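K.L.:
my questions are about this predicted structure, shown below with the sequence.
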Amino acid sequence: MTSDSLTSDFSAAKPTILVVDDVPENIEVLGELLQPQYRVRAAQSGARALQVARTPPIPDLILLDVMMPGMDGYAVFTALRDDPLTCDIPVIFVTALDGLQEEEKGLELGAVDYISKPLRPTIVQARVRIQLELKRARDRLRNQNHFLEAEIARRMGENLPVQEVSIRALARLAEIRDPETGNHLRRTQAYVSVLAQRLALNPRYTERLDRRTIELISKSAPLHDIGKVGIPDHILLKPGKLTADEWAIMQTHARLGSEAIEHAEKDAERPVPFLASAKEIARHHHEWWDGSGYPDGLIGEAIPLSARLMALADVFDALISKRVYKQPITQNGARDMICAARGTHFDPDVVDAFVAEFPRFAEIANRYGDEAAE
């Protein structure tokens, strides 16, 4: 019988136990005690134990002697826990040491149990059986969790494309009313994403603009003008300058969009995060940093960050786009106008992010130009 293998022709379905002890007689005793029920492997040193523990079949349980020359049981246990392949294998310390201090040390390190020599067969078998049952329960729970995580990921993968299409379809309701907006939704969504990613590099915004938040803001951006479906055609499509009364009606699109999204929130069975972001953007993307915007006249950081990002993206795209009531201006001209409105119309930090990312804005504008849409 070799020191590193006590296996017989047992079914692979049997739990595997690794016995680690520098005394061959101790290995013999545990092997004979456990082999009728378990597949038993053995190692006579700490270094060999680490090799065996990594070799299939991976042990389901390790009985580890504490007092060994060279690498003692505590050092072996630490190495097992540092290795991702063996870190979850339960370990029972086995030792001739008679003292609570040593037992406490082993349990504090993370051992699942502690058996004292001389070995008592009934005690050994009971404790081994209990720890293997606990491991099977943990493995079942882990497998169930993995299955649930995979199922959630699968269903999310199925739902996200539907959600994206639904968002864009809703946004198109407003765009269809105003056929000259072309690729406005796609461009402004891309601008907002670029701005948010740049602003996240600013220490003041790093925690507020994590990856998930940026995704939510970007996803909800196309709904910023959904309220325009409630604006009469003779105002929405008017080729000339609006009268004061007409302009007052046009401004209501921010409130109308917010209220429509709020109704959708109430109809949902559970909170929908992107709708909360969309509601903020729809209502507040026409607010000005200095408080002179609409509909609520919010000032500075009282304006939701998502709406501050959308405000700049929306204005930049409007400036460089042709409308029935105006000709487009150049991208550089739009940049200069936005910079001139830093601290009045726009959040200064958002303007700084825009300037830093202006080449990407220009690239997005060129890639999704209205000529391509036509």
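P.N.:
It's in.
K.L.:
please count neighbours and contacts with C-alpha atoms only from this point.
P.N.:
OK.
K.L.:
now residue 222. Nearest residue, chain neighbours left out?
P.N.:
Spatial nearest neighbour of residue 222, excluding adjacent residues (CA to CA, 6 or more residues apart in numbering): residue 185 at 5.3 Å.
K.L.:
tell me how far that neighbour lies from residue 109.
P.N.:
For residue 185, the distance to residue 109 equals 57 Å [CA to CA, to the nearest Å].
K.L.:
more neighbours: which of these two?
P.N.:
residue 185 (22 against 12; other CA atoms under 10 Å).
K.L.:
take a look at this one as well, against the first:
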Amino acid sequence: MLTEKPVGKSTILVVDDTPDNIDLLRAVLEDEYRTKIAVNGERALRIAAGSDQPDLILLDIMMPGMSGYDVCRALKADPHTAGIPVIFVTAMGEVADEQLGLALGAVDYITKPISAPLVLARIKTQLGMKRMQDFLRDQNQYLESEVERRVQEVAALQDVTIHVMASLAETRDTETGNHSRRTAYYLRALAQQVRHLPRFRDFLTDKNIDMLFKTAPLHDIGKVGIPDHILLKPGRYEPHEMEIMKTHTTRGRDAIEAAERELGIEVDFLRHAKQIAYSHHEKWDGSGYPQGLAGEAIPISARLMALADVYDALISRRIYKDGISHQEAVRMIVEGRGTHFDAEIVDAFLQIQDQFVAIAERYADGASEIHDKQRRIAPFAGQTTTLS
């Protein structure tokens, strides 16, 4: 049975088939080191792979069965034993023999007859190097785990920040209910559908799609700055009120930019959030707001959100209107293909409209609305709408 290694005393495994050589090396080592003995290669490998591993191995080459070279190859091929320093101690003194031993991974090569001070000095050097390597490995593992912990912590803080900001916007506009959640899922579904198209491939990576999904609920964050008498008005807006309402895009961008200034750095999730908040009311033909951007000048994130936002607004009930059916919403979105919306995004929507139906049902705004939506949407689930 293996015993625990004495504290502060390194263990040397001596591998040799000659009793006189074993006795000599044991006598050289006994004052400073704990020794283990193996008289063949197979036994040496079992000891090296055990729970009480040696700190260094002194290895003869000429042995019956497995040669020292074979033992060294096996040690270095096993990740569990590859880090144990091996010093060949052998009567084979040709340069080619030493070259082969070092090429196989040995850290040193001592020829017999041995010099006790030389053996002790070389062992001390290699054990010192191993301790330093072990220290650096442990430090690297600690640093890697600490970096991973901090990355997870930052990601969690990021998610909480997004959730808090989105919840703040929803407290100002209770009519929208689960609108932010639904639009995030719509956007992700669209992004995954168009990601392999040439125009979208470079931008819609896994990382960016995940970031868009997380930041999509911030698209209406600017509504926190709209006066209550307009935001909560139980009816349609007058023209001057609509102009004020339109400023939620700029207010949203400005709020996010203010957060960036507080941080002192630009971060990806705020950059995406800013684009979506500022530009999701732009239209493909340039007739949208706030900048009147057209075509490819509109960020991809905003183009995706534009369709997601409009679809949800069409099918959702508001105090001043009833939601329309899925089929009617599809018809209106198709009418906006190439004018309001990017045509390829509309085509993608038509291909995955069943997913939109499922998302709308899953995240409906309450029991009564779930019933209404099911009544309006269910007859059209699975139906494919072609372009006119």
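P.N.:
Cool, got the structure. The structure presented is a predicted model; accordingly, all values stated were derived computationally and were not measured.
K.L.:
before we move on, back to that, now which residue in structure 2 aligns to the residue nearest to residue 222 of structure 1?
P.N.:
Matched to structure 2 by TM-score structural alignment, residue 185 of structure 1 sits across from residue 180.
K.L.:
equivalent analysis for residue 263 of structure 1, please.
P.N.:
With TM-score structural alignment as the criterion, residue 263 of structure 1 lines up with residue 258 in structure 2.
K.L.:
try residue 276 of structure 1
P.N.:
Under the alignment (TM-score structural alignment), residue 276 of structure 1 pairs with residue 271 in structure 2.
K.L.:
pretty sure its match sits in a helix.
P.N.:
Yes - Residue 271 of structure 2 forms part of a helix when assessed by DSSP: H, G, I helix; E, B strand; the rest coil.
K.L.:
contacting residues for it?
P.N.:
If you count contacts by CA atoms under 8 Å, 6 or more residues apart in numbering, residue 271 of structure 2 has none.
K.L.:
repeat that with 10 Å
P.N.:
Listed by CA atoms under 10 Å, 6 or more residues apart in numbering, the contact set of residue 271 of structure 2 reads 211, 215, 253, 256, 257, 260.
K.L.:
looking at structure 1, which of those residues hold up?
P.N.:
Here is what carries over to structure 1 from the contacts of residue 271 of structure 2, by both residues aligned by TM-score structural alignment, their matches' CA atoms under 10 Å: 211, 215, 253, 256, 257, 260.
K.L.:
my guess is the fourth one contacts residue 220, does it?
P.N.:
Translated: residue 256 of structure 2. No - with contacts defined as CA atoms under 10 Å, residue 256 of structure 2 does not count as touching residue 220, sitting 11.6 Å away.
K.L.:
joint contacts of those two?
P.N.:
By CA under 10 Å, 6+ apart, the residues touching both residue 256 of structure 2 and residue 220 are 277, 278.
K.L.:
circling back to that earlier point, compile the contacts of residue 271 of structure 2 into TSV and extend it with columns for neighbour count and secondary structure.
P.N.:
TSV is the format used below for the contacts of residue 271 of structure 2 (neighbours: other CA atoms under 10 Å; DSSP: H, G, I helix; E, B strand; the rest coil):
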residue	neighbour count	secondary structure
211	19	helix
215	27	helix
253	26	helix
256	22	helix
257	17	helix
260	15	helix
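K.L.:
dump those residues into CSV; add distance to residue 151 of structure 2 as well.
P.N.:
Listed next are these as CSV, based on distance: CA to CA, whole Å:
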residue, distance to residue 151 of structure 2
211, 15
215, 18
253, 26
256, 22
257, 23
260, 19
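K.L.:
for residue 159 of structure 2, give me its contacts.
P.N.:
Neighbours of residue 159 of structure 2 in contact, by CA under 10 Å, 6+ apart: 153, 211, 214, 215, 269.
K.L.:
from residue 269 of structure 1, how far off is the aligned residue in structure 1 for it?
P.N.:
Under the alignment (TM-score structural alignment), residue 159 of structure 2 maps onto residue 164 of structure 1. Separation of residue 164 of structure 1 from residue 269 of structure 1 (CA to CA): 19 Å.
K.L.:
before we move on, what about residue 170 of structure 1?
P.N.:
Taking CA to CA, one finds residue 170 of structure 1 at 19 Å from residue 269 of structure 1.
K.L.:
likewise for residue 156 of structure 1?
P.N.:
Distance from residue 156 of structure 1 to residue 269 of structure 1, counting by CA to CA: 17 Å.
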